[in-house]
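K.L.:
sequence? don't have it. structure:
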C-alpha cells in the first residue's frame, strides 16, 4: 500500500488540535506559523514558562522543515514541503512535524536522534556544549543543536517514525511532547 499524505494528515488532526499546517515552508510561512502559535498560546493563556519551551521547540521544528524538507513528489512546485500539528494531550502538548527526506539522509538523522535520546541530562548538556563550540556544519547548515535543544527543552525523548513513499524519499514524522 502506498503512502497517502492526505490520509496521514487527517489521521493526526483531531478535536485536540490547536493548530495545523501542511504545504510549502518558506521564510514568510515560517514567520506566519510562529506568529499564529504565539497567538494561540496567548488566547489559551499558556503559562509563560511553558510558552517559552513550546515556542523554542516550534522554532527548531519549523527551521528543520525549512532547511531539511525535500520536494513533495506529487507537486514539485514546492521548494520544501512540510506538515506541523500542535495538539493538546494528557498533561501537556505535543508537536508533530513531518517532511519528506531522502533515503540517504534518513539513517543519519534517525541514528542521531537515537544517540541523543539515549543520553542522560549531564551527557546531553556536555554534547550541547561540544556541538556549540564545534564549527562543523552539515551541507544544509545545521550543526545538530536543534535535536539536542528539543530534548533539553521538552524534558522528553523525541519520537519518530518514517513511511516509504514513491521515489527515493521517506516521509519522516517527528513528535515532541512537552
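P.N.:
Received, thanks. Keep in mind that what you see is a predicted model, and the values were worked out from it rather than measured. Residues are numbered from 1 along each chain as shown.

K.L.:
use CA for all of it now, contacts and neighbours both
P.N.:
Noted.

K.L.:
can you point me to the longest strand in the protein?
P.N.:
Assignment by DSSP state E gives strand 92-102 as the longest strand of the chain.

K.L.:
C-terminal to that one, which secondary structure element comes first?
P.N.:
helix 103-117 (DSSP states H and E).

K.L.:
contacting residues for residue 101?
P.N.:
68-70, 169-172 (C-alpha atoms under 8 Å, 6 or more residues apart in numbering).

K.L.:
which residue packs closest to residue 92, ignoring adjacent ones?
P.N.:
Nearest residue to residue 92 in three dimensions, chain neighbours excluded: residue 178, at 5.6 Å (C-alpha to C-alpha, 6 or more residues apart in numbering).

K.L.:
here comes the other one, which I'd like you to weigh against the first:
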C-alpha cells in the first residue's frame, strides 16, 4: 500500500511524455493484448508500411517474451502459463525505438549475445540467406520459429538489434532488447 501512496499518475504521465513513449505494456502477452497493440499502431499518424513494421516487431518481441520469459503467469482465458514482460514504443523526429524486457535464465545469455552479434554482422543478402536456412531447421524445444525473431527484426527494421543484460537474481538475468525503426523508408 505504501507504493500506491507515493505513486503519482501525473508524474508518470510526464515521464512518458518527456521520453516520447507512445505505448507501454507490462504483463502477460495474450492474443487480446496483441490485438489492442495492433489497433493502437494502426491509429498512428505514420504510413501503413511503418505501422505494419512496428507491429511485426512488437509481435516478434511479444513472442520472445511468451516463449522464453523465465517469469510466467497463468492465464485463465488461455488455460496455460504465459510469459511476462514489458514492451514499449518511443519515438523521436527520425525513428521509433521498440524495446522489450523480460527475465531469462542466466545460462541463456551467452547464446543470445552470440546469435545477436552474428545476425547484426550480416548484410541484407546474407540475412535473407540465413533466414531461409533457419526456416528449414527443426524447431528448438518445440518452440515455433526459434532463431527467426532476431533475423526478422533486423530485416524489417533495417537496423541491428541491441541487447542489454542486467543481473536480476542468482539464476536469472533481465534481458532488454531494442530495435530502431527509421521513419523514412
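P.N.:
Okay, I see it. All of these numbers come straight from a predicted model, not from anything done at the bench.

K.L.:
ok, back up a step: which of the contacts of residue 101 of the first structure are also in contact in the second structure?
P.N.:
Compared against the second structure with both residues aligned by TM-score structural alignment, their matches' C-alpha atoms under 8 Å, those retain 68-70, 169-172.

K.L.:
wait, what's in contact with the residue most central in space within the second structure?
P.N.:
By C-alpha atoms, centre = their mean, the second structure has its centre lying nearest to residue 61, at 2.7 Å. Contacts for residue 61 of the second structure were tallied using C-alpha under 8 Å, 6+ apart; they are 87, 100, 149.

K.L.:
In terms of helix, strand or coil, where does the alignment partner in the first structure of it fall?
P.N.:
Aligned counterpart of residue 61 of the second structure in the first structure: residue 61 (TM-score structural alignment). Assigned with DSSP: H, G, I helix; E, B strand; the rest coil, residue 61 of the first structure falls in the helix class.

K.L.:
before we move on, the earlier item: present the contacts of residue 61 of the second structure as a markdown table; the columns should include distance to residue 26 of the second structure.
P.N.:
Conversion of the contacts of residue 61 of the second structure to a markdown table gives the following (distance: C-alpha to C-alpha, whole Å):
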| residue | distance to residue 26 of the second structure |
| --- | --- |
| 87 | 7 |
| 100 | 9 |
| 149 | 20 |
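
K.L.:
Kindly indicate which of the residues you listed lies nearest residue 31 of the second structure.
P.N.:
The closest of those to residue 31 of the second structure turns out to be residue 87 (C-alpha to C-alpha; 14.5 Å).

K.L.:
Give me the nearest residue to the residue mapped onto the closest one from the first structure, chain neighbours excluded.
P.N.:
In the first structure, the residue paired with residue 87 of the second structure is residue 84, using TM-score structural alignment. What sits nearest to residue 84 of the first structure in space, not counting adjacent residues and going by C-alpha to C-alpha, 6+ apart, is residue 97, at 4.5 Å.

K.L.:
thought the one you found was touching residue 174?
P.N.:
Yes: with contacts counted by C-alpha atoms under 8 Å, residue 97 of the first structure reaches residue 174, the gap being 5.2 Å.
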